[in-house]
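Student: need coordinates for the following:
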Amino acid sequence: MNASEALRGLWLQAGLPEEALGFAQLTGADPVLPSSFAVGTAAQSTIAAAALAACELGHQRGAARQTVSVDMAHAALECTGWFSLDGRVPELWDAFSGLYRAADGWVRIHANFAHHREGALRLLGLDPQGAQRADAQAAMLQWKAIDFEDAAAAEGLVATALRRFDDWDATPQGQALVGQPLFTIERIGDAPPLALAPLAAGRRPLAGVRVLDLTRILAGPVGGRALAAYGADVMLINSPHLPNIEAIADTSRGKLSAHVDLKTAEGSRTLTGLLADAHVFVQGYRPGGLAALGFGAADTSRIRPGIVHVSLTAYGTSGPWARRRGFDSLVQTAMGFNHAEGDAKGDGQPRPLPMQILDEATGYLIAMGAAAALWRQQREGGSWHVQVSLAQTGRWLRGLGRVEGGLGAAVPDRTPYLETSASGFGELCGLRHSAQLGRTPAEWTRPSVPPGTDAAVWP
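Tutor: As a prediction, this is how the structure comes out:
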């Protein structure tokens, strides 16, 4: 499937007008990064879908349609998430993150957060204070891969066994995903259309749209950043007690950033007040986590009738893993991508995809889904719930087909696509947004700032 066909499928599934597809201009073809999967197509089509949906909402608000141009090499490089701070390229993986040989296969551990790292090491029978990676590898050899995966999940940790595609397809979760679409946009309540002023000349298509971004790693922040590039006022809400990874510097471009502690009455009141004037609410916490605090989809639609509530999960909304924590690297491993890449290489070594494309593509599906649901809300009224998951995106990526000789592709030079800006983290160099709008360029007008920099009030 080529990128235009992929975009068309996304667009029609979202229920958006077919005639708008004529304004998309896609250039380039896979392979653009070393992979046997169509990662360039996945990047380009989801970015184009997000930008085109934002523009269609602008059209609904009175603006003429405009072209959306996306080059595949630029899109793929943007989805690598590369950035530097004051000339330093951060190390994005903890020393204990990665693949380990088990007694009968492989296990991937995600250890970027201290509590996940320490929990995994204790499960291996090691002292987190003195353990080295070699110790973890030796200990893992005493475990069967599935046994460690199950034990980690029982402890709320994040680790998965390496599977082949056919192994994954035979699991109850793999079978549950077969019946789930790539994303859903569902009306969940009645409400009049939310007030959105007609779009003034020269304004970006999402100008005046207020988005609450309650996400952390990585898909949700990418989705919020895209909405900010198209003109939305995006407010990232972090707990003052939770850790973050350095990628927050890159994904916070264009956003306000406030601290709200939802475990306090004051924090709950603050978020309720923000929600009363919001158009979109995006959340990526573990399934049920925000609902337990009074901010699930049913709650937000009651507090703010007409809201577009976007929910992100790792493994979908049904099946035995529906409530399981997960990250892109783990979903790749569990679903068969790492094995398939290694098999295509022919050396028997599991290989990750060249970027966290499940996160990145899902992030742009979040942005597309939010804009599409808001487009429908403006036409039909109602409150809306958009649901996406990394595993559903994985199924879609697999369905795009394989790229013969793709692992031999050379990584393009990112230099022509870089931009540098001041930020609250230091001088930030990152990829410009790859969707070029014909009339109102996508850009980040607010600098990236650390969590808690801004007051929790709308500008």
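
Student: switch to C-alpha atoms for all contacts and neighbour counts from now on
Tutor: Fine.

Student: now residue 263, nearest residue through space, not along the chain?
Tutor: Nearest residue to residue 263, sequence neighbours excluded (CA to CA, 6 or more residues apart in numbering): residue 293, at 7.2 Å.

Student: now swap in residue 418 and tell me
Tutor: Here the residue nearest residue 418, using CA to CA, 6+ apart, is residue 431, at 4.6 Å.

Student: count the residues that sit near that neighbour.
Tutor: Using other CA atoms under 10 Å, residue 431 has 22 other residues around it.

Student: then residue 261?
Tutor: For residue 261, using other CA under 10 Å, the count is 17.

Student: can you check residue 149 too?
Tutor: 21.

Student: quick one: it and residue 351, what's the gap?
Tutor: To residue 351, residue 149 is 19 Å away according to CA to CA, to the nearest Å.

Student: let's compare: structure for the following, please.
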Amino acid sequence: MTEPARKLPLEGIRVIDVSQVMAGPFACMLLGDLGADVIKVEPPTGDQTRSSMGFKMKGDDSLGFIAMNRNKRSIVIDLKSEEGRETYLKLVETADVVIENYRPGALSRLGVGYDVVSKINPKIIYASISGFGQSGPWWERPGFDLMAQAACGVMSITGHPDSPPTKAGAPVADIGCSLFTVYAVLSAYIGREKSGEGQYIDASLYEAGLSFAVWDICDYWGTGRIPGRIGTGNRMAAPYQAVQASDGHFVFGANNDRAFGKLCALLERPDLVDHPDYVTNAKRLEHREALIVELEKSFRTRTREEWVETLLAAGIPAGPILDYAEALGNEHAQARGMVMPIDHPVEGRVNNIGFPVKLMGTPQEVRRHPPLLDEHREEILAEIGLARQGASEDA
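Tutor: Below you'll find the model as predicted:
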């Protein structure tokens, strides 16, 4: 007898997504992937990512919007209108979670902030995402990934020693804040199951970026030296970075004495093992640049692929440096489902980035395509007990 399918873990939880662009929408998408009913509340012009990402599609929505808004429903509510605010507050009465990323204080000035929402729904878990948090001297600063990376120190350590400060290629502050917000929301929800009480969550891109810099901050606290840019190197171990082969670069790590000895034997460089500048990890860190010059004398004799295979066979971590065509097109990405085609009512079959973690007992699925603007107005209004309304009444 076949066992009935288990419900997704967040099934029955309603999340109101009052956010735009990346940090908020990505967090809400992750909750939707886990089964939550995510209702995306959009202004009359829609989430600005629908039209601002620069990728020309068949319809009005960009590929960037499609990538961050699966498993959601959309309703347009104009929070600047009295009728819109009434509709919104009626909706949050039915919710478990609200996630918003307006400028700090903006929703309170409109009369729909946490101070109001928590009175009509005391069990609400309410997360505000901003650039620098809801308090402190910088609380009013605009919240963009670039500004957060600059302020939290990430840009100061990214790049090579002779290069200017460099933004991390991926939006680490935005996505990091998304992940910390999901962790906080789920923790608050578990806590509510015990206490019966909701709570307010203050999440910021700035603090997310700071939290990622564990090695660099510990190095600063431990030595008193301000960390600089070290390219692809590691603050705590050497050799552990990208190196030059005959046809390009690859990465490897021999980040302890045993692995370094194994590497030197493999390269037939016994002179390096007992060299006074390389005999310990501390010494190798101190003389990293000279060590890499010596190692690359050997690495430049063969191709990247040959070295990666040789090092892996010897038990030394190594890997190729892939561009996105290679990272998405390789057999491992395909086997892990990281290119996930979804059906869209306007665009047809569109690729999405796959689920970043896999729940074996309750596997995630795309239950809903990324919504068209205001697509679910009538069914959402019906669910909260409001009369059937035209699509533009709150717009």
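
Student: the residue nearest to residue 418 of the first structure maps to what in the second structure?
Tutor: Here residue 431 of the first structure is matched to residue 353 in the second structure, going by TM-score structural alignment.

Student: counterpart of residue 418 of the first structure in the second structure?
Tutor: Correspondence of residue 418 of the first structure to the second structure, assessed by TM-score structural alignment: residue 339.

Student: who are the contact partners of its match?
Tutor: Counting by CA atoms under 8 Å, 6 or more residues apart in numbering, residue 339 of the second structure touches 328, 333, 351-354.

Student: which one in the second structure is aligned with the residue nearest to residue 263 of the first structure?
Tutor: Checking TM-score structural alignment: residue 293 of the first structure goes with residue 110.

Student: what's the local residue count around that match?
Tutor: With neighbours defined by other CA under 10 Å, the count for residue 110 of the second structure comes to 13.

Student: equivalent analysis for residue 225 of the first structure, please.
Tutor: 27.

Student: quick one: secondary structure of it?
Tutor: helix (DSSP: H, G, I helix; E, B strand; the rest coil).

Student: how close does it sit to residue 371 of the first structure?
Tutor: Per CA to CA, residue 225 of the first structure is found 13 Å from residue 371 of the first structure.

Student: next: residue 165 of the first structure.
Tutor: In this view, residue 165 of the first structure and residue 371 of the first structure are 33 Å apart by CA to CA.

Student: of the two, who's got more company?
Tutor: A direct count of neighbours by other CA under 10 Å for residue 165 of the first structure and residue 371 places residue 371 higher, at 29 against 18.

Student: what does that one align to in the second structure?
Tutor: Residue pairing (TM-score structural alignment): residue 371 of the first structure is matched to residue 186 of the second structure.

Student: hang on, the earlier thing: wait, which of the contacts of residue 339 of the second structure is closest to residue 136 of the second structure?
Tutor: residue 353 (36.0 Å; CA to CA).

Student: list the residues that contact that closest one.
Tutor: By CA under 8 Å, 6+ apart, the neighbours of residue 353 of the second structure are 67, 338-340.

Student: let me see the ranges of the helices in the stretch 151-300 of the second structure.
Tutor: 154-157, 172-195, 205-212, 214-223, 257-266, 270-273, 281-286, 288-299 (DSSP state H, counting those that start in this stretch).

Student: which part of the first structure lines up with the fifth one?
Tutor: On the first structure, no counterpart of helix 257-266 of the second structure exists by TM-score structural alignment.

Student: and that helix, how far from the chain's centre?
Tutor: Chain-centre distance of helix 257-266 of the second structure: 36 Å, with CA atoms, centre = their mean, to the nearest Å.

Student: and the aligned residue in the first structure for residue 10 of the second structure, how far from residue 174 of the first structure?
Tutor: Matched to the first structure by TM-score structural alignment, residue 10 of the second structure sits across from residue 206. For residue 206 of the first structure, the distance to residue 174 of the first structure equals 37 Å [CA to CA].

Student: give me the distance between residue 336 of the first structure and residue 398 of the first structure.
Tutor: Separation of residue 336 of the first structure from residue 398 of the first structure (CA to CA): 10 Å.

Student: filter the contacts of residue 353 of the second structure down to the buried ones.
Tutor: Buried members of these, counted by 16 or more other CA atoms under 10 Å: 67, 338-339.

Student: in CSV, list these along with secondary structure and distance to residue 360 of the second structure.
Tutor: Output for these, formatted as CSV (DSSP: H, G, I helix; E, B strand; the rest coil; distance: CA to CA, whole Å):
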residue, secondary structure, distance to residue 360 of the second structure
67, helix, 23
338, coil, 16
339, strand, 18
